[in-house]
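Undergrad: predicted model and sequence below, questions to follow.
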Amino acid sequence: MDAPCTSLDQVRQRIDQIDRELVTLLAKRGGLVTQAARFKKTTDDVRAPARVEQVITKVRGLAEQTGASPVVVEQVYRAMIAAFINEELDTHAALQADTRTP
């Protein structure tokens, strides 16, 4: 754990660093989501509500283990998953269109 911050500026600097790390991780996750679209046959496969709930259960447990708020983690993950599903639906539709083009 980092030493406690001694100023608001220091808090903001640390948050900015975490934001850079989070965005990098989101980019990696997004790349995998794009790859997953290739393996899914239908839009129902993309939406995968059972998988969404499996992920939510997993991250709530991780939140409890790490001292994060399970409520906040769930809200963030639900929003993130919804955004990635929308992006994956677009990717999936484009891939399906490509396979139908002679």
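TA: Happy to help now that I have it.
Undergrad: use CA for all of it now, contacts and neighbours both
TA: Will do.
Undergrad: distance of the most centrally placed residue in the chain relative to Thr42?
TA: Central residue of the chain (C-alpha atoms, centre = their mean): Met80, 4.6 Å from the mean position. Distance, Met80 to Thr42, by C-alpha to C-alpha, to the nearest Å: 21 Å.
Undergrad: repeat for Val52
TA: Val52 is 16 Å from Thr42, by C-alpha to C-alpha.
Undergrad: one more: Glu21?
TA: From Glu21 to Thr42 the distance is 33 Å (C-alpha to C-alpha).
Undergrad: comparison target below:
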Amino acid sequence: MAVNCTTLEQVRSNIDRLDQQIVTLLAERGQYVSQAARFKKDTDGVKAPQRVEQVISKVRDLSHTVGANPDVTEQVYRAMIAAFIQQELAEHAALAGVDRSSA
């Protein structure tokens, strides 16, 4: 729960503290994304649009529960998922022995 700050410096300090935690969690999430590539047969499995919508629905519901703006949460998650899909496609291609950077 956010504390009531009395200065802009306090606000920024708390945002910096949260950014440290968020980036740490993104790194952990990215490690799981890399592992997921091993279990998917093809690029359609990597893109998994039904799974994306399932995650979006879940985080929108969670936003309501914790008092976050569900529209902001959805936008952040869609951007994050798109970036992780690109990472996973690269992992999947590497596992398949295909160099996508030269294609």
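TA: Received, thanks. Predicted, not measured: the structure shown is a model, and the values here were computed from it.
Undergrad: could you get me the TM-score between them?
TA: The TM-score (TM-score structural alignment, normalised by the length of structure 1) is 0.93; 98 aligned residues with a C-alpha RMSD of 1.0 Å.
Undergrad: give me the element the residue nearest to the centre of structure 1 is part of.
TA: helix 70-100 (DSSP states H and E).
Undergrad: mind listing what's buried along that helix?
TA: Across helix 70-100 of structure 1, burial judged by 16 or more other C-alpha atoms under 10 Å covers 70, 73-74, 77-78, 81, 84-85, 87-89, 91-92.
Undergrad: again, but for stretch 4-23 of structure 2
TA: Applying 16+ other C-alpha under 10 Å to stretch 4-23 of structure 2 flags no residue as buried.
Undergrad: show me the contact partners of stretch 60-75 of structure 1.
TA: For stretch 60-75 of structure 1, the external contacting residues (C-alpha atoms under 8 Å, 6 or more residues apart in numbering) are 56, 59.
Undergrad: so how far does it reach from one end to the other?
TA: 10 Å.
Undergrad: ok, Met1 of structure 2 to Val52 of structure 2 distance?
TA: 28 Å.
Undergrad: neighbour count for these two, which is higher?
TA: The neighbour comparison of Met1 of structure 2 against Val52 (other C-alpha atoms under 10 Å) goes to Val52, with 16 against 5.
Undergrad: what about stretch 82-95 of structure 1, how far off from structure 2?
TA: Superposed on structure 2, stretch 82-95 of structure 1 shows a mean distance to its aligned partners of 0.3 Å (mean C-alpha distance after the TM-score superposition for structure 1).
Undergrad: where along structure 2 do the helices fall?
TA: Along structure 2, the segments classed as helices by DSSP state H run 8-36, 43-47, 49-66, 70-95.
Undergrad: residues in structure 1 matched by the third one, start to end?
TA: Helix 49-66 of structure 2 falls opposite residues 49-66 of structure 1 when the two are matched by TM-score structural alignment.
Undergrad: superpose on structure 2 and give me the mean offset of that stretch.
TA: With mean C-alpha distance after the TM-score superposition for structure 1, stretch 49-66 of structure 1 averages 0.2 Å from its match.
Undergrad: over to stretch 21-34 of structure 1?
TA: So stretch 21-34 of structure 1 averages 0.2 Å relative to structure 2 (mean C-alpha distance after the TM-score superposition for structure 1).
Undergrad: off-centre distance for that stretch?
TA: Here the centre of stretch 21-34 of structure 1 is set off from its chain's centre by 7 Å, with C-alpha atoms, centre = their mean, to the nearest Å.
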